[in-house]
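**Student:** Next comes the sequence, and after it the predicted model I'd like to discuss.
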Amino acid sequence: MPPALWSLEGAAVTPRFPPGDIGGAAYFEERGGGLAAYDIVSGRRRWRGPAVREVWGGSRPIALDTDGTVLFLAAANGAVLKRIKADADRLLAVDRDTVYVLDRAGEIRALRSADGTQRWHGKLPVPGPVAAAGGHGLVTVVSATGAVAALSAADGARMWRYDISGADRPAPDTEACRPAMSSEAVVLGGGAALTALAPRGGGRLWQLAADERAGFGEPTATGDKLYVRDGAQLRAVDAVTGKAAWTVAAGAELAPRPGPLVVGAGVHAALANPELGILAVHTGRAAAQYVFAPALASAAPWQGAAVAGRVVWQRGSSVSALPAM
């Protein structure tokens, strides 16, 4: 197992949002409640930002204030560039130039990333709770009930709807599972089957049954490959054909979310029992793998993110950065 680049204490014990990437720096919620960004190589703090309850990173970071205001932040220093009063309940998804917000009235608001102006708004197309992802000119919204609807990113018009069949639906007590956007498909996980839908029309392209009773977790797409947990297995699947590329037995059940993190030649997935740590597998040599399991007092689950070619994992107040494989 390669040594961590750095590890530190001082993150929020029960964070309101997972770590992520802002402009190539690792961000997370500090113990005092503020957003902070740390250099991914040295582990030194770059800046401190406002106290927020949700963040989407990248080169144009977006955050949600405690009163439902959407904050547009500067990636370089965390300064608030613009505040948009949206009565937002949560940040739903982002794509290349739009952030999608779910407001407290149950409507989706599409805001331009460049200036925060509203592109469109409309009612939630499926019953909540929901998860969503942007891509292929759509924002695809998935309900925990198994209903899926794709809206036009341009104007919010409903383009298609798909209903996951009863046997393949997620368990009724689970959260909605965020869809993955491969180069060719919208991919649904979170139940007894992994299903790929055509972005145009929503027709089913292929479906893969889970091997294990616990079923699939949240899938991750990278080009024409998908990576997903299937109970106690980590699986790589061809996103075009739905055929399995390789399967690795984890030795214990993997967490259904977050979806596997793909960094360099490695796929990293958290185990459901956080004390067992993180499984890392080489994408080209599935036999090359290791487990990262530091001894920590926290009972919190692992939350992670890919940051500038490295992997950042948080469990309670502890944050560690790992190199790529």
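**Tutor:** That came in fine, so what should we check first?
**Student:** can we go C-alpha only for contacts and neighbour counts from here?
**Tutor:** Noted.
**Student:** Touching, residue 281 and residue 289? I think so.
**Tutor:** Yes - counting by CA atoms under 8 Å, residue 289 is a contact partner of residue 281 at 4.4 Å.
**Student:** more neighbours, these two?
**Tutor:** residue 281 (23 against 18; other CA atoms under 10 Å).
**Student:** any idea how far that one lies from residue 304?
**Tutor:** Separation of residue 281 from residue 304 (CA to CA, to the nearest Å): 16 Å.
**Student:** repeat for residue 313
**Tutor:** From residue 313 over to residue 304 (counting by CA to CA), the distance is 4 Å.
**Student:** my guess is residue 26 is in a strand, correct?
**Tutor:** Yes - Residue 26: assigned to a strand according to DSSP: H, G, I helix; E, B strand; the rest coil.
**Student:** which stretch of helix or strand covers residue 268?
**Tutor:** In the assignment (DSSP states H and E), residue 268 maps to strand 266-270.
**Student:** Structure two is appended below for comparative analysis:
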Amino acid sequence: MGYRVAVVGATGAVGREILKTLAERQFPVDEIVALASARSAGREVSFGDKKVLKVQNLETFDFTGWDIALFSPGGAVSAKYAPKAAAAKCLVVDNTSHFRMEPGVPLVVPEVNAAALKKARKGIIANPNCSTAQMMVALKPLHDLFRIKRVVVSTYQAVSGAGKSGMDELFSQTKGSFVNDAPTVAQFTKQIAFNLIPHIDRFMEDGSTKEEWKMAVETRKILDPDIKVLATCVRVPVFIGHSEAISIECEKPVDLEKARAALRKAPGVILRDEREDGGYVTPIECVGEDDTYVSRLRIDPTVENGLAFWCVSDNLRKGAALNAVQIAESLDEQHLIGKDSPLWQPVARPEEPA
């Protein structure tokens, strides 16, 4: 049996990747619609190699009778239209940050906490931040083994995390540098070409940025409420592919060979740890790949029970589109999609936290 599927924000980088991923993974689609703002209505987007969809206006669209909607239009748009879709009993998987910390909205990385989908009592499931998603895939097998109590992570995040405009700005500044054009700074706070910017999202009162705050609170919601996280998030002049240098402190003694074995078996992880020139994975090598790659695995001697490693992933796929489609696949496997889904049934007991 197939489903009626809506992709919201279909003209953006993530929306296009969602359409591509749905087709590649042969998600059971009977009918699909591409939705975006009124100014994008009438444009065409691809679904697979052969099908072209004409974009429809989200503002006038009726979600009644549609089974599932995958949203990636921006937080303010999701805040307005995701509840409307859910009210029409169209299950929502939202890529924005708007619902992530809301009670009753599961925050899901399917390799880590797919069981949380059954707690989606508002008809909305949230996709985590791109940098959080790949870290969760890598941390889960290690947490199961050694019980992580603290994470220190530095991220090196591609400009595609800021959307098409971020990619355009890096391209424009890079091209301009070869003809001595002064860089135009618009999307980022400083020049991004040939530079690093230790600032993603807005600053908070304690001096951290909201991106860093997201990684901490989302890790606790997805993996374990007792884990402490210190993140430093940096934008780098890479088009696609987030990288992370991660150090963990665990409750139990760390065994390097057991860690390697667990990572090799973990779903969504590929371990490449060859300890030689080129024996690691860089962001350019992960573009278009579904897996999260782990390299440079080693004991951290500065803390008791410490382990350090390098982790890269395609942020448009695992960080956004792929994870959303995997959530849809998990919902299908658990028979949670459709008008007869138990998610639409009233709950007599008090609502559990997601």
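**Tutor:** Alright, I've got the coordinates. Bear in mind the structure is a predicted one, so any value in this text is a computation, not a measurement.
**Student:** Would you pull the TM-score for this pair?
**Tutor:** The TM-score (TM-score structural alignment, normalised by the length of structure 1) is 0.32; 172 aligned residues with a CA RMSD of 6.4 Å.
**Student:** could you pull out the helices for the stretch 51-200 of structure 2?
**Tutor:** Secondary structure of the stretch 51-200 of structure 2 by DSSP state H, counting those that start in this stretch: the helices cover 75-87, 110-113, 130-146, 164-177.
**Student:** Can you tell me which of those is nearest to residue 8 of structure 2?
**Tutor:** Among these, the nearest to residue 8 of structure 2 by CA to CA is helix 75-87 (8.9 Å).
**Student:** Could you quantify the relative orientation of the host helix or strand of residue 234 of structure 2 and helix 130-146 as an angle?
**Tutor:** Element membership for residue 234 of structure 2, per DSSP H and E: strand 228-235. Per axes from the mean of the first three to the mean of the last three CA atoms, to 10 degrees, the angle that strand 228-235 of structure 2 makes with helix 130-146 is 150 degrees.
**Student:** how about strand 228-235 of structure 2: buried residues?
**Tutor:** 228, 229, 230, 231, 232, 233, 234, 235 (16 or more other CA atoms under 10 Å).
**Student:** cool, stretch 100-112 of structure 1 as well?
**Tutor:** Buried-residue list, stretch 100-112 of structure 1, by 16+ other CA under 10 Å: 100, 101, 102, 103, 106, 107, 108, 109, 110, 111, 112.
**Student:** Assumed residue 32 of structure 2 was part of a strand.
**Tutor:** Yes - counting by three-state DSSP, residue 32 of structure 2 is part of a strand.
**Student:** before we move on, the earlier item: can you redo the buried residues of strand 228-235 of structure 2 as JSON lines with distance to residue 170 of structure 2?
**Tutor:** Output for the buried residues of strand 228-235 of structure 2, formatted as JSON lines (distance: CA to CA, whole Å):
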{"residue": "228", "distance to residue 170 of structure 2": "34"}
{"residue": "229", "distance to residue 170 of structure 2": "30"}
{"residue": "230", "distance to residue 170 of structure 2": "28"}
{"residue": "231", "distance to residue 170 of structure 2": "24"}
{"residue": "232", "distance to residue 170 of structure 2": "21"}
{"residue": "233", "distance to residue 170 of structure 2": "18"}
{"residue": "234", "distance to residue 170 of structure 2": "15"}
{"residue": "235", "distance to residue 170 of structure 2": "11"}
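**Student:** Name the nearest of those relative to residue 177 of structure 2.
**Tutor:** Using CA to CA, the buried residues of strand 228-235 of structure 2 come closest to residue 177 of structure 2 at residue 235, 18.9 Å.
**Student:** Quick check, the closest one in contact with residue 166.
**Tutor:** No - if you go by CA under 8 Å, residue 235 of structure 2 and residue 166 don't touch, sitting 10.3 Å apart.
**Student:** Now name the helix or strand holding residue 218 of structure 2.
**Tutor:** helix 210-222.
**Student:** Give me the packing partners of that helix, helices and strands only.
**Tutor:** Helix 210-222 of structure 2 is packed against helix 130-146, strand 228-235, with contacts defined by 3 or more CA pairs under 8 Å, 6 or more residues apart in numbering; DSSP states H and E.
**Student:** List the buried residues in the longest one.
**Tutor:** The one in question is helix 130-146 of structure 2. 130-143, 145-146.
**Student:** okay, now residue 81 of structure 1: neighbour count?
**Tutor:** 10.
**Student:** For residue 123 of structure 1, see how far away it is.
**Tutor:** 28 Å.
**Student:** what do you get for residue 7 of structure 1?
**Tutor:** 43 Å.
**Student:** Residue 62 of structure 1 now?
**Tutor:** 22 Å.
**Student:** If you count surrounding residues, which of these two has more?
**Tutor:** residue 62 (25 against 13).
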